[in-house]
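the following comprises the amino acid sequence and a computationally predicted model.
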Amino acid sequence: MKHSTVDRTSSRRKLAKGARPRPEWEKNLKDRKRINLNSYLFANLVIVSVLLIGLWNRKPVWDVSLRFPNLLLILVLINTVLIFREVILGGKPVQTRARQHKQSRQKLRNLNELRAVLRNSPHIDENLINRALLRLREISGSDAVALYILENTQCRQIASAGELPAALNGSRFLNRENSIFVKFPGSLGEEEVGKISAGNRAITFKSSLIRLELTALPLTLHENRFGLCVFSSREAHKTPPIPLASTALFLETLLALVDNAGNSGDGRYKDKSTGLFLFECFADSFETEVERSERYKQEMSMLTISIKGFTQLESSNAQQVAKSAAAALKQSLRRLDLMFCGKHDGEFLAILTETGAEVAEIVAKRVQKTFAKQNEKFDFIKSSDLKMFIGSAAYPADATHGDGLLEKSRESLNQAINENVEFKSYGAINQ
């Protein structure tokens, strides 16, 4: 009894130091390898001994006269059968099964590390996506990982980790007729990456136009939106050694959580009353969108909005009008566009991605029409002189840098207020 207690105590110490008991299947695997090897050697020894004894005595073995070439041929045939017995008789070699089991365990471990990013995060916000992609890049072994949202003919990169290849940096992905296309910058044209399968299987792509290899992982998001996670390396790109189907499910869940947290209205970056982003978030987002437009050579428009008579309203009425303005923006703008509260009460800002001056005017008038319709239900509107003015400036037609674009959008708003017209674009001022 005493001896048993000592053994148990020593085993506990080993476990405390980090030594783990060897799994039972590993022991059985090693024993099986040893048995197979011993059987192989013993069979060879018996065969060679019998044949050599027969040759030494110059007597036929099994009533067959053997010569030295015949002996070698028989040995080769027998050894071939013994070596490749697993393939001939069916089943996978023991070493292959062990290697596959080890790879599957490594994939599961990598996926658990990725899930730990979400599990250990104190907040659910857009920074969580960046942290998840950083971990995904590490476990995938790729040089870069990027996440895109595709909607109609638009493509927006929402996060990335690592340095993207130069060819991919200026390219855009398109979802067209259940197929993914990549549109290269300049006059290089476009190529089909691959068709989207029913199970959203990963697509391996190698360009025939430029030096670019990647693995695209389609993502199905809520409200019929479509996402794409792209793995790429500058040299010798390989398919990431991770369970891609489980990775896709994780990313879809993560994007849904972040989107729901952002739309709840009680996030740290959103106004609790209107659900729009706070003005403090505008500068960083605006700079990011300008840089993205420069990189992809895309148009962008800036709307500056002011509601005349807003400051004369009572607090409760002003809050209702602000909600109406926010609702008008949400109904009229797309998901890829960004909406913010202004610096002062009754002011709002909107960034229209991939939008030129003409389309921006159509969107602005739609916002004003929806805003007026939202206010019809309020009795105090009849006694107040409320009017929404919007000024617009477009990149790169009106300005080629962020400060100039913001300044000209504000100038257009002031011109609209002075002329008492609901909308004014910077291009119309110079005509």
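Right, received. Where do you want to start?

for the rest of this, base every contact and every neighbour count on C-alpha atoms.
Fine.

which stretches of the stretch 51-200 of the chain form helices?
Secondary structure of the stretch 51-200 of the chain by DSSP state H, counting those that start in this stretch: the helices cover 68-83, 85-89, 94-119, 126-140, 166-169.

packing partners for whatever helix or strand Thr304 lives in?
Counting by DSSP states H and E, the element that carries Thr304 is strand 300-308. Where contact means 3 or more Cα pairs under 8 Å, 6 or more residues apart in numbering; DSSP states H and E, strand 300-308 is packed against strand 347-353, helix 357-374, strand 387-395, helix 402-419.

can you say which of those is nearest to Ile203?
With Cα to Cα as the measure, strand 347-353 is the member of the helices and strands packed on strand 300-308 nearest Ile203 (27.8 Å).

dump the helices and strands packed on strand 300-308 to CSV, plus distance to Val6.
Shown next, in CSV, are those (distance: least, Cα to Cα, whole Å):
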stretch, distance to Val6
strand 347-353, 72
helix 357-374, 80
strand 387-395, 78
helix 402-419, 74
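
can these go into TSV with extra columns for mean neighbour count and distance to Glu26?
Listed next are the helices and strands packed on strand 300-308 as TSV, based on neighbours: other Cα atoms under 10 Å; distance: least, Cα to Cα, whole Å:
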stretch	mean neighbour count	distance to Glu26
strand 347-353	24	57
helix 357-374	18	66
strand 387-395	26	64
helix 402-419	19	62
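
then this one, side by side with the first:
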Amino acid sequence: MNQAAAPTDAIDWARIREDFPVLRREVHGKPLVYLDSANTGQKPAQVIEAVDDFFRHHNANVSRAVHALGTEATDAYEGARRKLAKFLNVRGDELVLCSGTTFAINLVAYSWALPRLQPGDAIVVTRMEHHANIVPWQLVAERTGATIKVAEIDERGDLDLEQLYGLLTPEVKLLAVAHVSNVLGTVNPVRDICRQARKRRIVTVVDGSQAAPHRPLDVAAIGCDFYAITGHKMAGPTGTGALWARREHLDAMPPFLGGGEMIKQVRFEGTVFNDAPHKFEAGTPNIAGFIGLGAACDYLSAIGMDNIEAREQALLEYATGRLDATEGVRIFGRAREKAAVISFLVEGAHAHDLATLLDLEGVAVRSGHHCAHPLMQHYGVPATCRASFAFYNTFEEVDAFIAAIAKVRQLLL
């Protein structure tokens, strides 16, 4: 898989930024500085136009009509599946299209784990997981009698791998781990983790929501059993995402939802289900959204995911240095390998108040628990602010962010 384009120093990042219409607007009379891409990524014109073109010229349902529009819609939808499969370096017939990571993990929970787990079994999750990779396992554990064990983090925000591997005892049947933490930016060594789990015959579920938009991915090389992504974080429309699963799992798992298009034949005496991945795709999908996601894959691949990662690492290094030089700022997470996410607090300010005051300066950051209550409990805080960067951000925006924090600190003194 080659997602590289021109070397990063040859890329005109200012021109690329012009592809994003929303970045040209003002907020409260100030130029928008959007630092919330871990929440949702902004959309380039190419994605917006792909969605618009579908509704204007091709709108029809998929797999249900032989007329021209129906054929065009189906071809475009399945074309998006192929694009996403190439982006992830997986087989298209192992890729279930769904609304996002939350749905994908619940699909694994209810179609793989619920029929298999029993009292005495265990599931391992990590301290840094998003609620979407915690709550489904709790629900399954309650219904099956399984237990949940927690892998902890060290003082830097890295997974304590020695403790994690010590948890992987014979009763553990499933390990759920984030590829990249949405709060700390920690990049977990998922390939090594999955190798250790595979040695112990433990099934692995990797949450790739924060990895897919920001770094080159080779899901096949990771060696996991399941990998989940969310489209709206990777410049695609909301309500899109995917679950990749090994073929043997997809074939053995029962459908999660019943309805149209996930069947071959329905009789009152019984139903014959469609082949995977289609047996997990009941009902009319978000056709336009997935066409937009396919366009997003094209867009990101044209820039080059290695170039995107390098650009964002440069922004992270610069922003971290500027924050470290700012009095009264506490940063959460100093992992050895980290994505372009900085969770922080300013002395004397609640996270929500800080985010509100920054918004008045045109700076959009996230505040709250970031769907990671157990991680907040670990640090003993109710919430943090989070600045998350993407390749369309600039060093000048980092300066504006730091200036806004300085202005807020003056108000607090």
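Yep, it's here. Computed from a predicted model, the values in this text were never measured in an experiment.

report the TM-score for the pair.
With the length set by TM-score structural alignment, normalised by the length of structure 2, the two chains reach a TM-score of 0.27; 180 aligned residues with a Cα RMSD of 6.6 Å.

picking up where we left off before, burial-wise, tell me which of the helices of the stretch 51-200 of structure 1 comes out on top.
When the helices of the stretch 51-200 of structure 1 are scored by mean count of other Cα atoms under 10 Å, the highest mean neighbour count falls to helix 126-140 (a mean of 19).

got the angle between that one and helix 94-119?
Regarding helix 126-140 of structure 1 and helix 94-119, their directions subtend 170 degrees when assessed with axes from the mean of the first three to the mean of the last three Cα atoms, to 10 degrees.

tell me what helix 126-140 of structure 1 is packed against?
Using 3+ Cα pairs under 8 Å, 6+ apart as the contact criterion, the elements in contact with helix 126-140 of structure 1 are helix 94-119, strand 144-151, strand 154-162, helix 244-263.

closest to Ala428 of structure 1 out of the ones you listed?
With Cα to Cα as the criterion, Ala428 of structure 1 lies closest to strand 154-162 of those, at 27.0 Å.

please list all residues in contact with the closest residue to Leu136 of structure 1 other than its chain neighbours.
Setting aside the residues directly before and after it, Leu136 of structure 1 is nearest to Leu114 in space (Cα to Cα, 6 or more residues apart in numbering), at 6.5 Å. Residues touching Leu114 of structure 1, when contacts are defined by Cα atoms under 8 Å, 6 or more residues apart in numbering, comprise 132, 135-136.

I'd like the distance between Leu114 of structure 1 and His101 of structure 1.
In this view, Leu114 of structure 1 and His101 of structure 1 are 20 Å apart by Cα to Cα, to the nearest Å.

rebuild the contacts of Leu114 of structure 1 as JSON lines, extending it with distance to Val321 of structure 1.
Shown next, in JSON lines, are the contacts of Leu114 of structure 1 (distance: Cα to Cα, whole Å):
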{"residue": "Ala132", "distance to Val321 of structure 1": "39"}
{"residue": "Arg135", "distance to Val321 of structure 1": "44"}
{"residue": "Leu136", "distance to Val321 of structure 1": "44"}
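
quick check: Gln138 of structure 2 touching Lys149?
No. Checked against Cα atoms under 8 Å, the pair Gln138 of structure 2 and Lys149 is beyond contact range at 10.6 Å.

turn the helices of the stretch 51-200 of structure 1 into TSV, columns for distance to Leu255 of structure 1.
Conversion of those to TSV gives the following (distance: least, Cα to Cα, whole Å):
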stretch	distance to Leu255 of structure 1
helix 68-83	51
helix 85-89	46
helix 94-119	11
helix 126-140	8
helix 166-169	22
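
which of those helices sits closest to Leu405 of structure 1?
Ranking these by their distance to Leu405 of structure 1 (criterion: Cα to Cα) puts helix 166-169 first, at 24.0 Å.

what is that closest one packed up against?
Taking 3+ Cα pairs under 8 Å, 6+ apart as the contact cut, helix 166-169 of structure 1 packs with no helix or strand.

what about the nearest residue to Ile417 of structure 1 once chain neighbours are set aside, distance to Thr353 of structure 1?
The shortest distance from Ile417 of structure 1 to any residue that is not its chain neighbour, by Cα to Cα, 6+ apart, is 6.6 Å, and that residue is Phe389. Applying Cα to Cα, the value for Phe389 of structure 1 to Thr353 of structure 1 is 21 Å.
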